[in-house]
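Peer 1: Dropping a prediction and its sequence here:
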Amino acid sequence: MQNLLNQHVDCFHPKILVEKVRSGKRTQRLEPLFAGYLFIKLKPGEQNWNKLRSTRGILRIVGFGNTPATIDQTVIDQINARLASVTTQGGLKSGQAVELDDGPFKGLNAIFQCYDGDERAVVLINFMQKHQRLKVPITSLTLAN
């Protein structure tokens, strides 16, 4: 991307904060939203695609035949807005619906309550007409549909 910036090409490489569990520790890091892709914006009337094709680090330009694909600016604005929303929300929030995808309660829906250390979470499941608190590994939770 730096090579494009050196040529004064307007680039957009959206990244998102991803939370993963590695070696039993919950870590966060920025990862590309669209791995291997970035968006560029050319100035009106500028169609020098050959300059871009020969830029170090660019494998190819996504397109149809010899015509590069175009994306409306409103789509880029929506991606930016949604990225900002995800960034402010962070990880799981109390009250969010989750699904257990591991262990004896696999497939059950639950309500996320809070994190319990680096590896576990407290959730509520509806069991025998009552809400029951469970401590489960964070890795066994996914957002419910």
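Peer 2: Good, I have the coordinates. Given the structure is predicted, the values throughout are model-derived calculations rather than measurements.
Peer 1: Every contact and neighbour count from this point should use C-alpha atoms.
Peer 2: OK.
Peer 1: Secondary structure element for Leu30, which one?
Peer 2: Assigned by DSSP states H and E, Leu30 belongs to strand 25-32.
Peer 1: what's that strand packed up against?
Peer 2: With contacts taken as 3 or more CA pairs under 8 Å, 6 or more residues apart in numbering; DSSP states H and E, strand 25-32 sits against strand 15-22.
Peer 1: ok, and what's touching the helix or strand hosting Thr87?
Peer 2: Assignment of secondary structure by DSSP H and E places Thr87 within helix 73-89. Applying CA atoms under 8 Å, 6 or more residues apart in numbering, the external contacts of helix 73-89 come out as 14-17.
Peer 1: ok, back up a step: following element in sequence after the strand holding Leu30, please.
Peer 2: Once the chain leaves strand 25-32, the following helix or strand, as judged by DSSP H and E, is strand 39-41.
Peer 1: starting at the chain centroid, how far to the strand or helix carrying Val98?
Peer 2: For Val98, the element it lies in under DSSP H and E is strand 97-100. Counting by CA atoms, centre = their mean, to the nearest Å, strand 97-100 is centred 19 Å from the centre of its parent chain.
Peer 1: Could you pull out the buried residues of the helix or strand just after that strand?
Peer 2: Downstream of strand 97-100, the first helix or strand assigned by DSSP H and E is strand 109-116. For strand 109-116, the neighbour count (16 or more other CA atoms under 10 Å) marks 109-113, 115 as buried.
Peer 1: ok, second structure coming up, stack it against the first:
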Amino acid sequence: MQGWYLLYCKGKQEATAKMHLEQRQIACFLPETEVERLKGGKRVKELQPLFPNYLFVRFDPHITPIRSIRSVPGVSSLVKTDGQITPVETSLVVSLRQRDVASSSMRDLPEVGDRVRILEGPFAELEAVYAEPDGETRSMLLLQLLGKQQRLSMDNLSFGRL
């Protein structure tokens, strides 16, 4: 019976697997989200898989042999439940397709001087000031501690705008 199934792909090979499957006339869906990263000190928006290493494919296992799916470049295996491939609820795929994942999940970095709240770690719930990017995934924050302003490097996901 035709349905949506979940593929596990080799590391960062989702797009390769999708391209080869679509060449074989197999419908694919790769949910992506737009993220803002720092590259060379500049903010760059790029698309990344919402579920890294996973790809949804629509086929009928009674018509399309499973080995022809598994042999596609970039594919590691089909996801199984109790040793059997199981279709994913169509409503899940439909809702993922309808949702504007790119705009709702984008991570905006604050501007220099913006106030932020630390979300995790030993300084959780404290306020700080965004100072500057510190590599691709970290930022420098200015934190008032013991009457002095301290510079603190934190992961970009560990703080949020006020």
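Peer 2: Okay, I see it. Since the model is a prediction, treat every value here as computed from it, not as a measurement.
Peer 1: Next, the TM-score between them, please.
Peer 2: Aligned and superposed, the two chains score 0.60 in TM-score terms (TM-score structural alignment, normalised by the length of the first structure); 127 aligned residues with a CA RMSD of 4.3 Å.
Peer 1: From the contacts of helix 73-89 of the first structure, list the buried ones, please.
Peer 2: 14, 16-17.
Peer 1: CSV for those residues, including distance to Gly65 of the first structure?
Peer 2: Formatted as CSV, those follow (distance: CA to CA, whole Å):
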residue, distance to Gly65 of the first structure
Pro14, 26
Ile16, 31
Leu17, 35
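Peer 1: Nearest to Arg53 of the first structure among those?
Peer 2: Among those, Pro14 lies closest to Arg53 of the first structure (CA to CA), at 20.9 Å.
Peer 1: and the closest one, what pairs with it in the second structure?
Peer 2: Here Pro14 of the first structure is matched to Pro31 in the second structure, going by TM-score structural alignment.
Peer 1: In contact with the closest residue in space to that match that isn't next to it in sequence, which residues?
Peer 2: Excluding its sequence neighbours, the residue lying closest to Pro31 of the second structure (CA to CA, 6 or more residues apart in numbering) is Leu50, at 5.5 Å. Contact analysis of Leu50 of the second structure by CA under 8 Å, 6+ apart lists 30-33.
Peer 1: Identify the residue of the first structure aligned to Leu50 of the second structure.
Peer 2: Counting by TM-score structural alignment, Leu50 of the second structure lines up with Leu33 in the first structure.
Peer 1: Go ahead and flag the most central residue of the first structure.
Peer 2: Nearest residue to the geometric centre of the first structure (CA atoms, centre = their mean): Ile16, 4.7 Å.
Peer 1: Quick check: it touching Gln28?
Peer 2: No: Ile16 of the first structure lies out of contact with Gln28 (CA atoms under 8 Å); the separation is 9.9 Å.
Peer 1: hang on, the earlier thing: can I get the contacts of Leu50 of the second structure in JSON lines including distance to Arg151 of the second structure?
Peer 2: Listed next are these as JSON lines, based on distance: CA to CA, whole Å:
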{"residue": "Leu30", "distance to Arg151 of the second structure": "40"}
{"residue": "Pro31", "distance to Arg151 of the second structure": "37"}
{"residue": "Glu32", "distance to Arg151 of the second structure": "34"}
{"residue": "Thr33", "distance to Arg151 of the second structure": "31"}
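Peer 1: so which of these comes closest to Pro61 of the second structure?
Peer 2: Comparing the contacts of Leu50 of the second structure against Pro61 of the second structure with CA to CA picks out Leu30 as the nearest, at 19.8 Å.
Peer 1: From Gly3 of the second structure, how far out is the closest one?
Peer 2: Separation of Leu30 of the second structure from Gly3 of the second structure (CA to CA, to the nearest Å) stands at 15 Å.
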